[in-house]
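> Requesting a structural model of the entry that follows:
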Amino acid sequence: MATVFVEPRPKGRQEGSPITDYVVEDHADHVLATFGTQHEAITWSKRNGHSPHVARVRHLNDKKRPDHWRAV
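Below you'll find the predicted structure:
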């Protein structure tokens, strides 16, 4: 099972600004798929044999730091 990361876009958005969509990315920041909701992104990831992770705190999302992420 490959670990993937579900992240809101746009990246680097200011707190309180709207999320336009959610992306599923690999460790190298390659976008695998785009969805309107986080739930859809997680569901797609699981159906395709991935282990989805989401940020524990939205602004802490360094993929090289496992403590920034939690499996869902």
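
> use CA for all of it now, contacts and neighbours both
Noted.

> Test my guess that Trp69 contacts Arg58.
No - with contact defined as Cα atoms under 8 Å, Trp69 and Arg58 do not form a contacting pair (9.7 Å).

> give me every residue that touches the nearest residue to Asp67 once chain neighbours are set aside.
Nearest residue to Asp67, sequence neighbours excluded (Cα to Cα, 6 or more residues apart in numbering): Arg56, at 8.0 Å. If a contact means Cα atoms under 8 Å, 6 or more residues apart in numbering, then Arg56 has 67-70 as its contacts.

> Arg56 and Met1, how far apart?
21 Å (Cα to Cα, to the nearest Å).

> now the other sequence, so there's something to compare against:
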Amino acid sequence: MSAAYIEHRPKSSDPNASTAHYVIVVNGKEEGPFSTQKAAKDKACKDGHRPVHVARARHLQDRAQPAHWRVDPC
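Now for the predicted structure:
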């Protein structure tokens, strides 16, 4: 299965913007919404996605930055 990315929504450059929900992004397609990162991560693991990358910093959306992600061991 493809790698999954758990991201917050809405995307915002405003550091004071609140997170409304989380989504799973796989091959550019979003699945969700999920109320917590854990719920999104658990669903991605259950669906067999490996690896599952969970965003460390809420306001960075650059998937090319390895420091932005932590890999969840499912």
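
> who wins for neighbours among the contacts of Arg56 of structure 1?
Trp69 (21 neighbours; other Cα atoms under 10 Å).

> any idea how far Asp62 of structure 1 is from the nearest residue to that one once chain neighbours are set aside?
Distances taken as Cα to Cα, 6+ apart place Ala55 nearest to Trp69 of structure 1, at 4.5 Å, with adjacent residues excluded. Using Cα to Cα, Ala55 of structure 1 is found at 9 Å from Asp62 of structure 1.

> So for the two, which residue has more residues nearby?
Ala55 (20 against 12).

> For the more buried one, what is the corresponding residue in structure 2?
Using TM-score structural alignment, the partner of Ala55 of structure 1 in structure 2 is Ala55.

> what residues are up against its match?
Ala55 of structure 2 neighbours (Cα under 8 Å, 6+ apart): 5-7, 68-70.

> ditto for Thr36 of structure 2
Contacts of Thr36 of structure 2 (Cα under 8 Å, 6+ apart): 21-22.

> What's it aligned with over in structure 1?
In structure 1, Thr36 of structure 2 lands on Thr37 (TM-score structural alignment).

> any idea which helix or strand carries Lys46 of structure 1?
Per DSSP states H and E, Lys46 of structure 1 falls inside helix 38-47.
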